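Asks: coords please:
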Amino acid sequence: MPILLFLLDTSASMNQRTYLGTTYLDVAKGAVEVFMKLRARDPASRGDRYMLVTFDDPPYGVKAGWKENHATFMCELKNLQASGLTTLGHALRTAFDLLNLNRLVSGIDNYGQGRNPFFLEPSVIITITDGNKLTHSSGVPDELGMHKCATQTNQEHSQN
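Replies: So this is what the prediction gives:
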């Protein structure tokens, strides 16, 4: 019963058009739809769960979590708009935080005790981006950085 988390770039650069006239974001949406249709044909995919996360700032980047059904996922996918920055580091942190929260809620991880070794829940993060330069609200970073989780970052800001 794997979790397939789609991390889609919704930065403004995804409004660029291909030679056919479709935007990069439309191409990305189509890729996710085709993937899900092909995956649905496989009998082993019955227990799959899907999550949709974008490059929007948290918590707005989480479009469909583990509780949403297939119809909600597809509706959120179709309604995606390209705007904002290419904040891959923040988006990856949001994706990992969402997966960790799911494991905590489902009992796979226990607070203070770690992961139950007899539970196995594979997770895959499928990232679709145009590969343009990383951007951030504070400028253009030279390298990808994964920031600490949101609660740690908020605590650090309150101490300063």
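Asks: Please make it C-alpha for all contacts and neighbour counts, starting now.
Replies: Noted.
Asks: Buried residues, stretch 101-112. List them.
Replies: 102-103, 108-109 (16 or more other Cα atoms under 10 Å).
Asks: Helices of this protein, start to end?
Replies: Assigned by DSSP state H, the chain shows helices spanning 24-40, 70-78, 88-106, 150-159.
Asks: got the angle for the shortest one vs helix 24-40?
Replies: Angle between the axes of helix 70-78 and helix 24-40 is 160 degrees (criterion: axes from the mean of the first three to the mean of the last three Cα atoms, to 10 degrees).
Asks: try the last one
Replies: Counting by the same axes, to 10 degrees, helix 150-159 lies at 140 degrees to helix 24-40.
Asks: Helix 150-159: how far from the chain's middle?
Replies: Between the centre of helix 150-159 and the centre of its host chain there is 22 Å, according to Cα atoms, centre = their mean, to the nearest Å.
Asks: packing partners for that helix?
Replies: Counting contacts by 3 or more Cα pairs under 8 Å, 6 or more residues apart in numbering; DSSP states H and E, helix 150-159 packs against no other helix or strand.
Asks: Second chain to compare with the first, below:
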Amino acid sequence: MPVLLFLIDTSASMNQRTHLGITYLDIAKGAIETFMKLRGRDPASRGDRYMLVNYEDVPFGIKAGWKESHATFMTELRNLQATGLTTIGQSLRTAFDLLNLNRLVTGIDNYGQGRNPFFLEPAIIIAITDGNKLTSSGGVQDELHLPLTTPLPGSELTKEPFRWDQRLFALVLRIPGNASVEPEPLVGVPLDDSPITPMCEVTGGLRSGGAESADAHVCSDYFV
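Replies: I've put the predicted structure just below:
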């Protein structure tokens, strides 16, 4: 059963508006709702599990975990507000810890036995952010750093915070606040150079950014 964890940027900069009059946070919410509706049409989605994490400190940042229902997920998603800092490093650590908590209980990691492809728990983290400066209580950072400490026992046996069957995909919103005079045709979502890029690459995932001449619908199109 695949796990899809949505990591939503709720920093104050997500309140900025596009020329359509909606905020970046509204775009992120709409993209997730569209993704879940389209995914729900696939019979293979019956075993999917959805989680929701934002940029608040633990445990407040975990909006929907292992035991929450689909209705709880959607309610928490709609109630998200952009008021904090861009603490993506700590939030990513929270997301990985949440995913690895179930692995600890079920014993999927199998230390000393190698990787068992038949015994895996594929997980995808989909991060949506505006790609602004990484701000925290300690100041502004140029690079993304994940805290090394974790409350999970046995973490010293794992070098990286993620596992071999976990992927990080990031969508960086680059949507202008004014409409283009001569809109260019959408040919796809271009790659984006942001601090989250190295983490996407090391997990085998991908990062993309909304085209400068695109409107808000590019976010929904990406998830389709």
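Asks: out of the helices of structure 1, deepest packed?
Replies: Using mean count of other Cα atoms under 10 Å, the stretch among these with the largest mean neighbour count is helix 88-106, at a mean of 18.
Asks: What lies in contact with that one?
Replies: Residues outside helix 88-106 of structure 1 that contact it (Cα atoms under 8 Å, 6 or more residues apart in numbering): 5, 7, 9, 53-58, 61-62, 65-66, 109-111, 123, 125, 134, 144-149.
Asks: hang on, the earlier thing: for M14 of structure 1, which of the helices of structure 1 is the nearest?
Replies: The closest of the helices of structure 1 to M14 of structure 1 is helix 24-40. By Cα to Cα, the value is 4.9 Å.
Asks: Just send the helices of structure 1 back as JSON lines, with distance to D48 of structure 1 too.
Replies: Listed next are those as JSON lines, based on distance: least, Cα to Cα, whole Å:
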{"stretch": "helix 24-40", "distance to D48 of structure 1": "9"}
{"stretch": "helix 70-78", "distance to D48 of structure 1": "10"}
{"stretch": "helix 88-106", "distance to D48 of structure 1": "14"}
{"stretch": "helix 150-159", "distance to D48 of structure 1": "27"}
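Asks: Ok, which of these comes nearest T129 of structure 1?
Replies: helix 24-40 (7.8 Å).
Asks: Against M51 of structure 2, how distant is the residue most central in space within structure 2?
Replies: Computing the C-alpha centroid of structure 2 and ranking residues by Cα atoms, centre = their mean puts A127 first, at 2.1 Å. Computed with Cα to Cα, to the nearest Å, the distance linking A127 of structure 2 and M51 of structure 2 is 12 Å.
Asks: list residues touching both of these two?
Replies: In contact with both A127 of structure 2 and M51: F6, using Cα under 8 Å, 6+ apart.
Asks: Now do the same contact list for the residue nearest to the centre of structure 2.
Replies: A127 of structure 2 touches 6-9, 168-171, counting by Cα under 8 Å, 6+ apart.
Asks: Show me the one in these that has more neighbours than the rest.
Replies: D9 (31 neighbours; other Cα atoms under 10 Å).
Asks: So the nearest residue to that residue once chain neighbours are set aside versus S208 of structure 2, what's the distance?
Replies: Nearest-residue entry for D9 of structure 2: T129, 4.9 Å, with adjacent residues in sequence omitted and distances by Cα to Cα, 6 or more residues apart in numbering. Distance of T129 of structure 2 to S208 of structure 2, given as Cα to Cα: 11 Å.
Asks: in structure 2, what residues pair with stretch 46-63 of structure 1?
Replies: Aligned using TM-score structural alignment, stretch 46-63 of structure 1 spans residues 46-63 in structure 2.
Asks: Would you mark the buried spots in that stretch?
Replies: Those would be 49-56, 61-63, for stretch 46-63 of structure 2 by 16+ other Cα under 10 Å.
Asks: Sitting in strands, which of the residues you listed do you find?
Replies: Counted as lying in strands by DSSP state E, out of these, are 49-53, 62-63.
Asks: what would these look like in TSV with distance to R17 of structure 2?
Replies: Shown next, in TSV, are these (distance: Cα to Cα, whole Å):
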residue	distance to R17 of structure 2
R49	31
Y50	28
M51	26
L52	23
V53	22
I62	26
K63	24
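Asks: out of those residues, who's nearest V140 of structure 2?
Replies: V53 (21.9 Å).
Asks: that older thread, for F35 of structure 1, state which of the buried residues of stretch 101-112 of structure 1 is nearest.
Replies: Distances from F35 of structure 1 to the buried residues of stretch 101-112 of structure 1, taken by Cα to Cα, are shortest for N102, at 22.9 Å.
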